[in-house]
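Trainee: Please work out how this folds:
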Amino acid sequence: MRPLVVIGFLGSTLDASKFGPSRWNKWRPSVGLAMHDDLRVDRFVMLHGSQHVRLAEYIAEDIAAVSPETTVDRRLLSFDNPWDFEEVYGKLLDFARAEPFDPDSEDYLIHITTGTHVAQICLFLLTEARYLPGRLLQTQPKRGMPTGAPGSWNVIDLDLSRYDSIATRFAAASAESTSFLKSGIDTRNAGFNRMIDEIEQVAIRSRAPILLMGPTGAGKSQLARRIYELKRLKHHVKGPFVEVNCATLKGDGAMSALFGHRRGAFTGAAADRPGLLRTADTGTLFLDEIGELGLDEQAMILRAIEDKRFLPVGADKEVGSDFQLIAGTNRDLAQAVAEGRFRDDLFARLNLWTFTLPGLAERREDIAPNLDYELDRHAERDGMRVTFNREARDRYLAFACGAEARWPGNFRDLAASVTRMATFSPKGRIDLDCVDAEVARLGRLWSSGTQSTDDLDRLLTPDQIAALDPFDRVQLAHVVETCSRSRSLSEAGRTLFAASRSRRTSANDADRLRKYLARFDLSWQQITER
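Mentor: Model prediction:
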């Protein structure tokens, strides 16, 4: 048998008693845990507040008296307000993240009999979402038995699939971080860490434009948003974060999207439009892929940066907007200037604070912490904690950090890879078979010279694919693949929604699938036409 670890709160009321022999005449749940012949507790992690230290010592002594083989691991966990859901959940989440759980070597039971109702609810949610990798344990006094008897116990093995929405609603994960700009990721690459330290100083002390360079998928968009959030935290900005990929701004619509227009300025201009620059007033404007802008738009951007004023399309009067610009590009802007495709005066204005983000292949020592970060993101997004078993994690990292892993899509490739493995691990544990299948999949993907092994390139435009989050892309690719091998829309729907059919009073899987495809402007006919 594997060692059994029980985690639970000290019951400040239920476990309390007079300090004398009469205490053995009372049912005390924490002591009773160690008195069952059919429940061997090897370690009891007892959570308690600073005001209950003496009671915790007394209960630990009584547990040692009735069960010498049980180790009591006392943990101080105090709450300013034990009925404040946000505080209790946050501190328990921090506890869960810091605890070195080893589900491959130990079994865990989460005791929910003691503690406030808020604490019990939080323990339920954290267990359901797999932050606490165990089952729930409920104890109670047994009717008709002596009052000092151990009582009865029951293990509650949750059907996790039914409660995902609850976990998603309440699980607001806030990763501890050594640097706000690194999103809580404990990065190890010395060069990257030095660059982040510089960016942090610039973000706090300067309002000049910032230029983020680096390959696609290196994290420019995420870093830009973190810079904005840091400035907002320091009360340096109060307006919104406005982001646009300049590659999506084409033709006459680019001027209107950026600078706005007046009603009647051109055919179809039925109302005034403020434009992205006006929307970003007192905030931050992130122009990703700024190298894709036309020369006319570049000239107006330069004027807006320097004078805080510009002319909307069709207007005869300038408007003002005071924003900080962050620009991103995967192009060599100096070369673009030499070729006449980018204005030298705008490049000079942007080049005050220029930072080049390395690709994932140049930061292989950061793959392990980023792997954990992507698993955290999956848990936050889906309310389901998925982890590797030890051998699977070692196997994946050996591949990911090795020379054969090229990572052409950088962190987008890693995010998509984690999403696939998590999706194909419904029990919450990524095993060796899952890793081997993913390694083979990545090998095929990279050897084919494309970042797609699915059928989406045939069905969606490059801009539509670029707008998909890795999670949505993996899910949509699976749906498209299922449709392609099904004989009808109804058959595909039955396959895709098989698990939830039993929980619905009526099932129209075809209509449900049709509506899902419509979100991406797709239809059954488009997918099945070859």
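Trainee: alpha carbons only for contacts and neighbour counts from here, please
Mentor: OK.
Trainee: Which residue ranges of the stretch 51-200 of the chain form strands?
Mentor: Secondary structure of the stretch 51-200 of the chain (DSSP state E, counting those that start in this stretch): strands at 71-76, 107-111, 135-140, 152-156.
Trainee: here's the other one to compare against:
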Amino acid sequence: MAKTRVRETVVFGVLGTNLDAGRGPRRWDKWRPSVGLCQQEDLLVHRFELLHPPGQEELARTVEQDIRQVSPETQVRLTAVGIRNPWDLEETYGALLDYARTYPFQPEQEDYLVHITTGTHITQISLFLLVESRHIPARLVQTSPPAPGRDHGGPGTHTLIDLDLSKYDTLARRFQQEQREGLSFLKAGIDTRNAAFNRLIERIEQVATSSRAPLLLMGPTGAGKSQLARRIYQLKKARRHVSGPFMDVNCATLRGDGAMSALFGHVKGAFTGAVADRPGLLRQANAGVLFLDEIGELGADEQAMLLRALEDKRFLPVGSDKEVESDFQLLAGTNRDLLAEVERGRFREDLLARINLWTFRLPALRERPEDILPNLLFEMDQASQALGTRVTMNKEAQAHFLRFATSAEARWSGNFRDLNAAVLRMATLAPGGRITREGVDEELERLRATWLPTPPTSRPAAEELVTRVLGEEKAQALDRFDRAQLEEVLAVCREARSLSDAGRLLFACSREQKKSVNDADRLRKYLARFGLDWTGVRD
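Mentor: A predicted model of the protein is given here:
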């Protein structure tokens, strides 16, 4: 019967120029990792591939002799690796990769271990990467010195680290769970259904947790920019990406000399009434987050100072000749088209370039009809906390409210502020906190009165719109039926905030009969019949 060949164990290790060093008999009083690894009772090393830098041949030969003394079964092979600077990642990884590519591995016959206790941290990282990428088909082995009170020159202990790729699934699941928790947190726990909004929040979570660059949040008033900014900060704080506070201000409230002082601070006596030093919001936000809502309202001087503070982390308080420092992350919000403001000369182009690295537009409530129900339920929970009683809405009342809320009649000009106010009013007036159909009807009348329709005199006549958009010749060539239809479409487009918004208004009835709808695409194709697009219609 043929004997089964025993698989041999081969160790790759880097000479520790400090840990493995030692001369004379006293060296045996010291724990040396490379020697100690070959002294392990439950690990037989058949071959030790000891890599060493140029100029360390003498130490390498000493370690070789000592390994042979403690483990005669171990063959030690010394190899000089041309690493001049072991703290240079590119040089170190490149040299070890070249060695691994030329080594005659025989994984069918040998088991390989990589010793990562010795060498610089850069060397250890490089070895880890080579094992993880399977350039070296090995497991990692880590050695530790003897416990305190034991023989200082003893072998110590060793631990095998198996980079089993199946274990990555667990790590990936933990990461995905953390990401899901982050997304839910940014959405205030609301189970939103709008696919575009969910993708937007996912991207914001990804950027917010990996970057300290400025974030620009755009969108109409009431779309939730302020609440999202605070949640971004809370998420970064929870994950220890920032340690400082959250400071915020609506720039529309900053006027005159007070704007400079509020943002950049002042020194005592800087102006009349400056009876004490004031740190300013930028200094208070050091190591934290500063949210400047409605940043488009800042004056020219404040914009210039803010740009300097973002680029240099330094600025001058009002009345001071000594600069101060503050390292903060900027979140900015606006409901304005800042590019148009630049073209009008109202906003600095260089400041916009600095804060426009990550820009996210929050959609209006009307652009997310499928999210009205989960937000309605959220607002009822909020009303329950505010009123100290459980607020509910019966099935008939909820269906009635949702029909109106998702219809073309619902303007939601204040977005989520309108929804919040509507729910709070209904909850406050509801007997026992139970909102009925009658309570909904009362609120809908209030909303209709609040959202007054655009006066007919505030927009051009429909016929004039067709001529203006198409030109006199093309307009005259239309059939009366097509012209009448196009007149209404153009009138709606002029009032709508977006292509999607206009599509929902125009196709409000037919869309309910379809399982899958794309109002924006449907309107885009209709306009294309006349050689028009959304930008041309709006301009």
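Trainee: which one of the strands of the stretch 51-200 of the first structure has the most crowded surroundings?
Mentor: Highest mean neighbour count of the strands of the stretch 51-200 of the first structure: strand 107-111, a mean of 23 (counted as mean count of other C-alpha atoms under 10 Å).
Trainee: Count residues in the vicinity of Lys231 of the first structure, would you?
Mentor: By other C-alpha atoms under 10 Å, 20 other residues sit near Lys231 of the first structure.
Trainee: next one: His241 of the second structure
Mentor: His241 of the second structure, neighbours per other C-alpha under 10 Å, totals 18.
Trainee: Likewise for Leu377 of the second structure?
Mentor: Neighbours around Leu377 of the second structure, by other C-alpha under 10 Å: 18.
Trainee: With Arg43 of the first structure instead?
Mentor: For Arg43 of the first structure, the neighbour count with other C-alpha under 10 Å is 18.
Trainee: Any idea which of the strands of the stretch 51-200 of the first structure gets closest to Gly268 of the first structure?
Mentor: strand 135-140 (60.2 Å; C-alpha to C-alpha).
Trainee: What segments of the stretch 1-150 of the second structure are helices?
Mentor: 33-37, 57-70, 89-102, 121-132 (DSSP state H, counting those that start in this stretch).
Trainee: Reformat the strands of the stretch 51-200 of the first structure into a markdown table and put distance to Ala218 of the first structure next to each item.
Mentor: Listed next are the strands of the stretch 51-200 of the first structure as a markdown table, based on distance: least, C-alpha to C-alpha, whole Å:
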| stretch | distance to Ala218 of the first structure |
| --- | --- |
| strand 71-76 | 40 |
| strand 107-111 | 39 |
| strand 135-140 | 39 |
| strand 152-156 | 43 |
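Trainee: out of those strands, nearest to Met384 of the first structure?
Mentor: Among these, strand 135-140 comes nearest to Met384 of the first structure, with 14.7 Å by C-alpha to C-alpha.
Trainee: counterpart of the closest one in the second structure, which residues?
Mentor: Counting by TM-score structural alignment, strand 135-140 of the first structure pairs with no residue of the second structure.
Trainee: If you compare the directions of that strand and strand 107-111, what angle comes out?
Mentor: 50 degrees (axes from the mean of the first three to the mean of the last three C-alpha atoms, to 10 degrees).
Trainee: sorry, back to before: want to throw the helices of the stretch 1-150 of the second structure into TSV with distance to Leu216 of the second structure?
Mentor: Formatted as TSV, the helices of the stretch 1-150 of the second structure follow (distance: least, C-alpha to C-alpha, whole Å):
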stretch	distance to Leu216 of the second structure
helix 33-37	53
helix 57-70	58
helix 89-102	36
helix 121-132	37
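Trainee: Great, nothing more from me.
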